[in-house]
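[1] mind looking at a prediction? Sequence and model below.
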Amino acid sequence: MRMLLKVQMDTPASNEAIKAGTLFKTVEGALEALHPEAAYFTVEDGCRTGYIFFDLTDTSELPKISEPFFLGLGAKIHYSPVMNREDLAKGLAAIMPGN
């Protein structure tokens, strides 16, 4: 299932991770494990924030994905299932009258 992982990093914890040289290692490790379709980084609510789009094959993977962000960056994590254009077209076609 295509998922959006929103990682909102605690500012003091991520400041320390930058100083220690571990922030990029934490993020890069997650990206290598997830093989994301896309990953974007910005600021939201005054916090460093990442939006990572990836395929979740099994919900048992969630702790492995989340814990590095919790432990290393004091992050808040949010998962949302998402659709691309083709998924939306398929979903809408399935609810059209006569299908």
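    Everything's here; your move. No experiment lies behind these values; they were computed from the predicted model shown.

[2] from now on I want contacts and neighbour counts done on CA atoms only, so please keep to that.
    Fine.

[3] which residues touch stretch 18-25?
    With contact meaning Cα atoms under 8 Å, 6 or more residues apart in numbering, stretch 18-25 is reached by Ser14, Ala17, Gly72, Leu73.

[4] can you name the next helix or strand after the longest strand along the chain?
    Of all the segments of type strand in the chain, defined by DSSP state E, the longest one is strand 47-55. Once strand 47-55 ends, the next helix or strand along the chain (criterion: DSSP states H and E) is helix 62-73.

[5] next, the angle from the helix or strand just after that following helix to helix 62-73.
    Once the chain leaves helix 62-73, the next helix or strand it forms, by DSSP H and E, is strand 76-81. Computed with axes from the mean of the first three to the mean of the last three Cα atoms, to 10 degrees, the direction of strand 76-81 lies at 150 degrees from that of helix 62-73.

[6] related to what we said a few turns ago, now rank the contacts of stretch 18-25 by neighbours and give me the top one.
    Leu73 (25 neighbours; other Cα atoms under 10 Å).

[7] comparison target, given below:
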Amino acid sequence: MRVMLKATLDTEKSNELIRSGKMPGLMQETLGRLHPEAAYFGPLSGRRTCLLVLDLQDSSQIATTGEPFFAQLGAEVEMIPVMNAEDLQKGLSQL
């Protein structure tokens, strides 16, 4: 199941990680573990935000996928089912 993960980072926790120099390593480790199809970073609604497109093989992966963002970044996390163009075409062909 393809999902878009939106992690809105806690400003104070992420400031702390940036000041300590730990943010780059944490992001590299997280991206290395999750293997996103795409990863984007920027301010949304004035807060640091990560947008990752992931292909989860099983719904049980939701827990392990979101947990680092909750525990280490104090993030608000949303996971939204999404389709790429190929998925959309396949779905529409079944209508």
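    Received the coordinates, thanks. Keep in mind that this is a model prediction, so the values were computed, not measured.

[8] TM-score for these two?
    Here the superposed chains carry a TM-score of 0.92, computed using TM-score structural alignment, normalised by the length of the second structure; 95 aligned residues with a Cα RMSD of 1.1 Å.

[9] the longest strand of the first structure vs the second structure, average offset?
    After superposition onto the second structure, strand 47-55 of the first structure lies on average 0.6 Å away from the residues it aligns with, using mean Cα distance after the TM-score superposition for the first structure.

[10] and that strand, what other elements does it pack with?
    Packing contacts for strand 47-55 of the first structure, counted by 3 or more Cα pairs under 8 Å, 6 or more residues apart in numbering; DSSP states H and E, involve strand 2-8, helix 11-20, strand 38-44.

[11] next one: that strand to chain centre, how far?
    4 Å (Cα atoms, centre = their mean, to the nearest Å).

[12] in that strand, what counts as buried?
    Cys47, Arg48, Thr49, Gly50, Tyr51, Ile52, Phe53, Phe54, Asp55 (16 or more other Cα atoms under 10 Å).

[13] okay if I get those as CSV plus distance to Ile65 of the first structure?
    CSV is the format used below for the buried residues of strand 47-55 of the first structure (distance: Cα to Cα, whole Å):
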residue, distance to Ile65 of the first structure
Cys47, 20
Arg48, 18
Thr49, 16
Gly50, 13
Tyr51, 13
Ile52, 11
Phe53, 13
Phe54, 11
Asp55, 12
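
[14] buried deepest among the helices and strands packed on strand 47-55 of the first structure, which one?
    The highest mean neighbour count among those, using mean count of other Cα atoms under 10 Å, belongs to strand 2-8: a mean of 21.

[15] after superposition, how close is that one to the second structure?
    With mean Cα distance after the TM-score superposition for the first structure, strand 2-8 of the first structure averages 0.7 Å from its match.

[16] about what we covered before: could the helices and strands packed on strand 47-55 of the first structure go into a markdown table alongside distance to Thr59 of the first structure?
    Output for these, formatted as a markdown table (distance: least, Cα to Cα, whole Å):
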| stretch | distance to Thr59 of the first structure |
| --- | --- |
| strand 2-8 | 11 |
| helix 11-20 | 27 |
| strand 38-44 | 20 |
